[in-house]
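K.L.:
Let's see this in three dimensions:
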Amino acid sequence: MSVSISDASVKRTQQERRAITRRQILDAAVAVLFRDGYSAATTLRIQHEAGVSRGRLLQQFPSREALLVAAVQHLATARMEDMRHREDWPHDPTERIDWAIEIMWPTFHQPYFWAATELWLASRANDKLREALLPEERRLGHLVRATTDAFFGGELCARPRYELVREQLNTSMRGAALTYALDPRDPATDPHLHEWKLMARELLT
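P.N.:
This next block holds a predicted model:
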């Protein structure tokens, strides 16, 4: 059975509309999580934020847990994919280290980081959320490591203590960023930045 050009165009247009609706819902979910926290991030609140009907939201995401997890993963993945493909890295190893750290640190202050933090904390006492979140966070963890590797480049990644540096930086930055929930300030002035650079230089150069 052949499919006419007009039928194919209609199908493509429908798919495009669904994709646009999905992005609207995901962006709205992250916005609500970031602004209002997990307890306020109900499907009804997200529906209103996205400006879509209840039916369209439920068609895309049958449960609140699936929606919230997908939202954070969507935004974090898109952001990291964008950052991985920049090409203006310095060639000097010390400069490359400094640049990598200066680019890593702001990622822990983006809306998707705080939205993810809301889910992590909520999942401690929510088995259903934890079951939905854990496999996706493991997948995202692989992407975080790959993105960090792209920041540092092949030469530095080949150094014997690189993996230690990568894990120390990511865990330390995550912990330091959490203090900003209680004490908001300019991340660019954080004294840890200098310490992270010194540590990485010492271990990698």
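
K.L.:
Please make it C-alpha for all contacts and neighbour counts, starting now.
P.N.:
OK.

K.L.:
Tell me which other helices or strands the host helix or strand of Glu95 touches.
P.N.:
Applying DSSP states H and E as the criterion places Glu95 in helix 93-107. With contacts taken as 3 or more CA pairs under 8 Å, 6 or more residues apart in numbering; DSSP states H and E, helix 93-107 sits against helix 127-157, helix 192-204.

K.L.:
Next secondary structure after that helix?
P.N.:
Taking DSSP H and E, what comes next after helix 93-107 is helix 111-123.

K.L.:
quick one more, to check against the first:
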Amino acid sequence: MLIELGLSKTTTLEVQKRAGVSRGALLHHFPTHADLLSMTINRLIQLNENAVWSEAEKLKDIADPLTRSVMTLANAYAHPSFVAELELWIASRADLVLRTALRSAEQDAIADRDRVLTQLFEGLLDQPGAEKAIGLTIEFIRGVTISSLLRNDKSHQNQLIADWIETLRNLLAADRT
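P.N.:
Just a heads-up that it's a prediction; the model follows:
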């Protein structure tokens, strides 16, 4: 529901209705809306990894590993599961229970994230500055994804990503000297 309808329409009432359970049964398992949402996190993480590998497969013919890796992440973050996860991140700003659950799930997923990034950026990891470049890329792509929700300007987004790839090239070249 979160992916399909978004956070504002993923209410406990709607979940109860779709699950075909009583209000008491739902509240027994999920006393708060934040408890309910926090249970979606692990599934979103799985879907997001699948999105990365799906996009990697589509872009496997791009010869340049930097371009291929950044484009893979940018395209994966456009998948509804990534957008839903970012929506939870934003909502957690004002919801301590949700923020705590998100931090815990993200902490638990670090090894998986690192495994995915190591595979995705294979061939670049031996370059000085690669770790910094990857970390900055993730933050950049998150920002572009959130901005695209309001702008919906694919050509602008593509230009930003192309500029980012050029910036990364310069960063990696500067770290070699």
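
K.L.:
Now the TM-score, please.
P.N.:
Overlay of the two chains. TM-score (TM-score structural alignment, normalised by the length of structure 2): 0.76; 169 aligned residues with a CA RMSD of 3.1 Å.

K.L.:
hmm, back to that, next, the angle helix 111-123 makes with the helix holding Glu95 of structure 1.
P.N.:
Orientation check (axes from the mean of the first three to the mean of the last three CA atoms, to 10 degrees): helix 93-107 of structure 1 against helix 111-123 gives 60 degrees.

K.L.:
just how off-centre is helix 93-107 of structure 1 within its chain?
P.N.:
18 Å (CA atoms, centre = their mean, to the nearest Å).

K.L.:
quick revisit: which one of the helices and strands packed on helix 93-107 of structure 1 lies nearest to Leu178 of structure 1?
P.N.:
When those are ranked by distance to Leu178 of structure 1, counting by CA to CA, first place goes to helix 192-204 at 13.3 Å.

K.L.:
Over in structure 2, tell me which residue corresponds to Ala70 of structure 1.
P.N.:
Here Ala70 of structure 1 is matched to Met39 in structure 2, going by TM-score structural alignment.

K.L.:
my bad, should have said Ala146 of structure 1
P.N.:
With TM-score structural alignment as the criterion, Ala146 of structure 1 matches Arg115.

K.L.:
picking that back up, outside of the helix holding Glu95 of structure 1, which residues touch it?
P.N.:
Outside of helix 93-107 of structure 1, the residues within contact range by CA atoms under 8 Å, 6 or more residues apart in numbering are 89-90, 113, 148, 151-152, 156, 173, 187, 193, 196-197, 200-201, 205.

K.L.:
how about 6 Å then?
P.N.:
90, 151-152, 197 (CA atoms under 6 Å, 6 or more residues apart in numbering).

K.L.:
From those, keep the buried residues only.
P.N.:
Buried by 16 or more other CA atoms under 10 Å: 151-152, 197, out of those.

K.L.:
Now do the buried residues in the helix or strand where His28 of structure 2 lies.
P.N.:
For His28 of structure 2, the element it lies in under DSSP H and E is helix 23-29. Residues 26-27 are the ones in helix 23-29 of structure 2 that count as buried (16+ other CA under 10 Å).

K.L.:
what's the next secondary structure element after that helix?
P.N.:
Using DSSP H and E, the helix or strand that follows helix 23-29 of structure 2 towards the C-terminus is helix 33-38.

K.L.:
Pipe the contacts of helix 93-107 of structure 1 into CSV and attach distance to Leu140 of structure 1 per row.
P.N.:
Output for the contacts of helix 93-107 of structure 1, formatted as CSV (distance: CA to CA, whole Å):
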residue, distance to Leu140 of structure 1
Pro90, 27
Phe151, 16
Phe152, 19
Lys197, 25
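
K.L.:
Against which helices or strands is the helix holding His28 of structure 2 packed?
P.N.:
Contact analysis of helix 23-29 of structure 2 by 3 or more CA pairs under 6 Å, 6 or more residues apart in numbering; DSSP states H and E lists no helix or strand as a packing neighbour.

K.L.:
From the chain's centroid, how far away is that helix?
P.N.:
On the basis of CA atoms, centre = their mean, helix 23-29 of structure 2 sits 30 Å off its chain's mean C-alpha point.

K.L.:
ok, then the element right after the helix or strand where Arg17 of structure 1 lies?
P.N.:
Assigned by DSSP H and E, Arg17 of structure 1 belongs to helix 5-36. Heading C-terminal from helix 5-36 of structure 1, the first helix or strand you meet, by DSSP H and E, is helix 43-50.

K.L.:
now the angle between helix 5-36 and that next one, please.
P.N.:
With the same axes, to 10 degrees applied, the angle from helix 43-50 of structure 1 to helix 5-36 works out at 110 degrees.

K.L.:
Now helix 43-50 of structure 1: buried residues?
P.N.:
By neighbour count on 16+ other CA under 10 Å, the buried set for helix 43-50 of structure 1 is 43, 46-47, 49-50.

K.L.:
Stretch 98-107 of structure 2 too?
P.N.:
Neighbour count says stretch 98-107 of structure 2 has 98-99, 101-102, 105-106 buried, by 16+ other CA under 10 Å.
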